[in-house]
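Colleague: A structural model of the following input is requested.
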Amino acid sequence: MVTSEGSDKAGKNQELALQRLPTTAALEKVLQVLESNSPLNLTPITNFVRQEFISRISFFENKTSKTWLFRSFVKLGIPPLYLFIALSIILGTMIGNMYKRSVYLLCNLVGVVYPAYKSIQAIDLLSATSEGEVSNSSIVIINEQKQWLTYWAVYGWLQVVDYWSTWLLEMFPGYNLFKLIFLYWAQNNRSRGATLIFEKILKPLLQKNIQNYNNKIVSSSTNQKQRQTLRQRQQQQYNGNELYHQQQSGSLTSEPTPEEIWRRDTVVTSRESEIKPYRLNNNV
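Modeller: Next up is the predicted model:
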């Protein structure tokens, strides 16, 4: 009973969602007709279309239907289905004209606007976590940082490659179109191409280079310690040889004791007393 009630509620929620999104509902009906009338099993193909295309159309339609301009046209009596199709055609025409007239501007808009928005969201999520407003979101933060930091690194390298864009366009006429598709794939929240680039390409390369760098640091520090130990041994050996030569030549003298100093001073005083009368007689 619980399972049936849950499935009924899910079905009703889906029907309500399709009523609010007439374009998505129309496309869903087309897929259902194809599945029911085709002699072949088209379920894998239709499921792929649902996941990759209709879900994106549904997302875009949902965002568009919440705008003030769309609601204003609906209040005027224009059907939402036709209105959404018209807006999609207008938007596609504008993008096509921009691609023909200024493909560089279009590539920059596609490559910067949405990623900048998502990067700001990632920063807000990180600040909220540091303030304790969000709990158990460390994995989400790490994934977002990995996604967008890698994306900006890839986008920066594409900007460097654009220096040779004239030569690339001569060799590959579809370079700009390929760049647009690649940027969309890298930043899309479903494909998360930037994360895939990091996991499959950058991470193994970085781990290999970091390991080599650490090995070089360890070997250099070991060699430095060995050289320092060798210098200390050589210095000790040199000091020992020097001390030995000084002892052999008799140049090494120990400091006099207080008794020796007293005796020396006594001898000097007695000699001075003996020599003083002689000096006085000679002066006279």
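Colleague: For the rest of this, base every contact and every neighbour count on C-alpha atoms.
Modeller: Fine.
Colleague: So for stretch 189-201, what gets flagged as buried?
Modeller: 192, 193, 194, 195, 196, 197, 198 (16 or more other C-alpha atoms under 10 Å).
Colleague: Now do the end-to-end distance for it.
Modeller: End-to-end span of stretch 189-201 (C-alpha to C-alpha, to the nearest Å): 19 Å.
Colleague: Could you also give me the structure for this next sequence, so I can compare it with the first?
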Amino acid sequence: MFGYLLYKIVCNLAGFLYPAYASFKAIKANDTKIILPWLIYWIVMAFFTLGEGIADSLIFWFPFYYEMKILFILWLILPQTRGAAYLYDNYIDPTLTFHQKEIDSTLGMAQEKATSTGVEWGRHGLATLQELGQQIIKGRTSF
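Modeller: Reported below is the predicted structural model:
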């Protein structure tokens, strides 16, 4: 149990806290050559985190899983290995570019649906509040 907690802390420090601070410093430097590798890292990390979340129940029990995860995160981050750039250039960019129109269309439909649902819920909520207000004014409802 202690080992698991320690590995989670190290993974989160290496995978999120250090890159977040390095990204902050890159933005402050306002240099695209410094910002771009961190932006690529966050894209790769988003896909990794999504994949890991889906496969978690299958992979967490692999021997040395957390040790391999820490090494993988270091491989992604270190400028000597440029792991995030490798994965982005060879897998993520070509895949997203190939499916970009479908993804944009799906996201557009989802945004429209979310907007219309939000408006519908808002109207329903407002009508309910108005009805409740009228009942309170008439003295039919008490708290």
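Colleague: Any idea what the TM-score is?
Modeller: The TM-score (TM-score structural alignment, normalised by the length of structure 2) is 0.57; 101 aligned residues with a C-alpha RMSD of 2.7 Å.
Colleague: rewinding a little: which of the buried residues of stretch 189-201 of structure 1 fall in helices?
Modeller: 193, 194, 195, 196, 197 (DSSP state H).
Colleague: ok, back up a step: need the buried residues of stretch 189-201 of structure 1 in JSON lines (columns: distance to residue 96 of structure 1).
Modeller: What follows is the buried residues of stretch 189-201 of structure 1, written out as JSON lines (distance: C-alpha to C-alpha, whole Å):
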{"residue": "192", "distance to residue 96 of structure 1": "25"}
{"residue": "193", "distance to residue 96 of structure 1": "24"}
{"residue": "194", "distance to residue 96 of structure 1": "26"}
{"residue": "195", "distance to residue 96 of structure 1": "29"}
{"residue": "196", "distance to residue 96 of structure 1": "29"}
{"residue": "197", "distance to residue 96 of structure 1": "29"}
{"residue": "198", "distance to residue 96 of structure 1": "32"}
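Colleague: Looking at those, which is nearest residue 220 of structure 1?
Modeller: residue 198 (30.2 Å; C-alpha to C-alpha).
Colleague: what span of structure 2 lines up against stretch 189-208 of structure 1?
Modeller: Taken onto structure 2 by TM-score structural alignment, stretch 189-208 of structure 1 occupies residues 79-98 there.
Colleague: who touches that stretch?
Modeller: Contact with stretch 79-98 of structure 2 is made by 37, 40, 41, 43, 44, 75, 76, 77, as judged by C-alpha atoms under 8 Å, 6 or more residues apart in numbering.
Colleague: one more time with 7 Å
Modeller: Residues from elsewhere that reach stretch 79-98 of structure 2 (C-alpha atoms under 7 Å, 6 or more residues apart in numbering): 40, 41, 44, 75, 76, 77.
Colleague: And stretch 19-30 of structure 1, by the same measure?
Modeller: 18, 54, 57, 58, 61, 62, 80, 81.
Colleague: Much appreciated, bye for now.
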